[in-house]
Every structure is written in C-alpha cells, then in structure tokens.
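# no sequence on this one, just coordinates:
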C-alpha cells in the first residue's frame, strides 16, 4: 500500500511539473553579423549585403546596426542601418546597406578584384535587437572572415 501511494505521489508531482511549463525554452543568444556580398557600384560606392544571424530560440527585432568595416588592414568606414526587421529564432536575414568607403579601402578592393585574390575583412561594433516580449539589448559584434570574387560577376565579392 505504501509503495503504491509513493508511485501515485511521484506521478502526480511529475504531472504538476509538466503542467507548469510549456516545454519551450526561451533563450536569448548574441546575434552575429557578416558580409554576404559586397558590390562595387560604377561611382565607386559599395552596396553591402549584411547578413544578420539570430541564434536565439525566439524571434528578435533588429533595430540598429553600427559597425566599423575593415578591409584587409584598411578601415573602410562605418556601416549604419536601422533594419527594423524581425528574424525568427535560429534564423538569418540579409539587408542591403549603401556605403561610401574610404579612398584607401576603394584601392584595396580594386586591387583584390584586379588580381582575383581573397580579401580578409572584419566587422566591429554593435547590433541592437529586441527579443520577443522583452526589452531591447545591445550586443557587441567582433567578426572576421574573407571575401572572394564572384565568378562571372564583375565587381562582386562574396
């Protein structure tokens, strides 16, 4: 009888705990930013396809991007955008940012395109995002990667 009472008590406690939560863990993780594509326009300005990655388990609204772009060892300038987009949990989206690079960075890109070589870049700054049903947070971004010339697309690095 005592054994049966314990078993029933354990089952009831387990059911009560399961009923308390919906089973979904809502976790906020730092987002990431990277260049998906860089296109050199006819006037020398760039269009940057900036990939914003949401690693959180819930949707986040990306409100503000303030990043310094460095190409090779040359500071290209500051990427600023107010995307105003919501990105689902563990998903990504791309925004296009028109950008006026520094003259030195224009030369670095022109040289890389002319010699068809890989080019390192870094992004450093902040991304402000608002997790679903929470308040806005600012996340530090410090990423590095490389770009290569896109075959058959003059002036495009990916």
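All right, it came through fine. All of these numbers come straight from a predicted model, not from anything done at the bench.
# from here on, contacts and neighbour counts on C-alpha atoms
Will do.
# For this protein, which segments count as helices?
Secondary structure of the chain, counting by DSSP state H: helices at 2-20, 103-115.
# Pick the most deeply packed of the ones you listed.
helix 103-115 (a mean of 16; mean count of other C-alpha atoms under 10 Å).
# this is the other structure I want to compare:
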C-alpha cells in the first residue's frame, strides 16, 4: 500500500489550486475586458481657448503694415477658425482694428501664421518709425476674439502684450 493514497491532504489541496486558478482566469478576463472598454472611447478631447501674438510687423512702402499674426491652438484637437476681431496698440497708441474672415485650421497643440494688412493711426505709425530709426524695441498690445466652428462653435477672447524689435539687415521689419 502506498502512503500517498492514504493521505487525503494533497488531493484536497489540488482541488483548491484548480479552483483558485479558475477564479484568477475569470478575474483576468474581466480586467482585460474593462481595459479594452476604457480604451474604446479614444483619446480625451480637451478644448482650450486659443491665443494670438504678432510674429512679424513689416512696414510697407505706402505706410500700410503687414502683420504676421500667430494663432496658437492649445487644444488636443484641431480647431477651425472662421473669424478674427483684433485691436492693436503700438508704443501705447491705438493703431487700429481688424475684422476679417480667417478660414484656417490649426492642428492640435500647434500654431499657424496668417497675414493681415492694416493702415495704422498716425500716432502708432510715428511710434513705429521712431523704433526703426533708433533701432530700439517697441511695446505692443493686441486684444480681440477668435471665432471657431470646429470642434465647437466658440468665440474666445484673447489679450497679449509683448515687444517688437527691428531686425538687423531687414529694413522695416520688426519681430
């Protein structure tokens, strides 16, 4: 007679072990199913207000300003901008207002430049001429709103202040 067959303990433990592994398999399947369900909705879409700043100001021969306006999209989805309203001050003087259609899509967490034309006020034009002649920077402030159609119809306000500096070797250009 074998001693193993008389000892019921290993058989009882073997039954518990197979029951535990079956429970663990079921729990593992449930965990995998939950993880897959969580991933099925895709990445989180977060929409944040955009911002704008002047990338470059170029004085034209006829006195107009050509502005390269940088539109920044901080959202995790692309935004389609349709409308821009912009007030600009240069050297503490109101330079003018621009209201225009944009019709540009900015990728997520990215920026795009748009080109705008402005005939500035006399005071702001003089502040620009003085900055160019003395080769010194000049402060500017922009404020306004950007209207977007995607991912939602929104109208976000923005405000930005900084300075523009004449670029060496590029007559009439400030960045």
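Yep, it's here. The structure presented is a predicted model; accordingly, all values stated were derived computationally and were not measured.
# Tell me which of the helices of the first structure sits nearest to residue 40 of the first structure.
Smallest distance to residue 40 of the first structure across the helices of the first structure (C-alpha to C-alpha): 8.5 Å, for helix 103-115.
# Tell me which residue of the second structure lines up with residue 39 of the first structure.
The equivalent of residue 39 of the first structure in the second structure is residue 58 (alignment by TM-score structural alignment).
# Hmm, that match is touching residue 167, no?
No - applying C-alpha atoms under 8 Å, one finds residue 58 of the second structure not in contact with residue 167, separated by 10.3 Å.
# Those two: which has the busier surroundings?
Here residue 58 of the second structure and residue 167 are set side by side on neighbour count (other C-alpha atoms under 10 Å), and the busier one is residue 58, at 19 against 16.
# sorry, back to before: hey, what's in contact with both of residue 58 and residue 167 of the second structure?
When contacts are counted by C-alpha atoms under 8 Å, 6 or more residues apart in numbering, residue 58 of the second structure and residue 167 have 173, 174 as shared neighbours.
# ok, the spatially most central residue of the second structure to residue 106 of the second structure distance?
Note on the second structure: the residue nearest the mean C-alpha position is residue 74, at 1.8 Å, using C-alpha atoms, centre = their mean. Remark: distance between residue 74 of the second structure and residue 106 of the second structure (C-alpha to C-alpha, to the nearest Å) = 10 Å.
# Common neighbours of the two, please.
For the pair residue 74 of the second structure and residue 106, no residue contacts each of them under the criterion C-alpha under 8 Å, 6+ apart.
# Tell me how many other residues surround residue 68 of the second structure.
If you count neighbours by other C-alpha under 10 Å, residue 68 of the second structure ends up with 19.
# can you tell me how far the counterpart of it in the first structure sits from residue 87 of the first structure?
Structural alignment (TM-score structural alignment) places residue 68 of the second structure against residue 49 in the first structure. Taking C-alpha to C-alpha as the criterion, residue 49 of the first structure is separated from residue 87 of the first structure by 16 Å.
# Check residue 45 of the first structure too.
From residue 45 of the first structure across to residue 87 of the first structure, the span is 28 Å (C-alpha to C-alpha).
# ok, which stretches of the second structure are strands?
Using DSSP state E, the strands of the second structure run over residues 51-59, 65-73, 79-90, 93-106, 110-118, 138-150, 154-164, 173-174.
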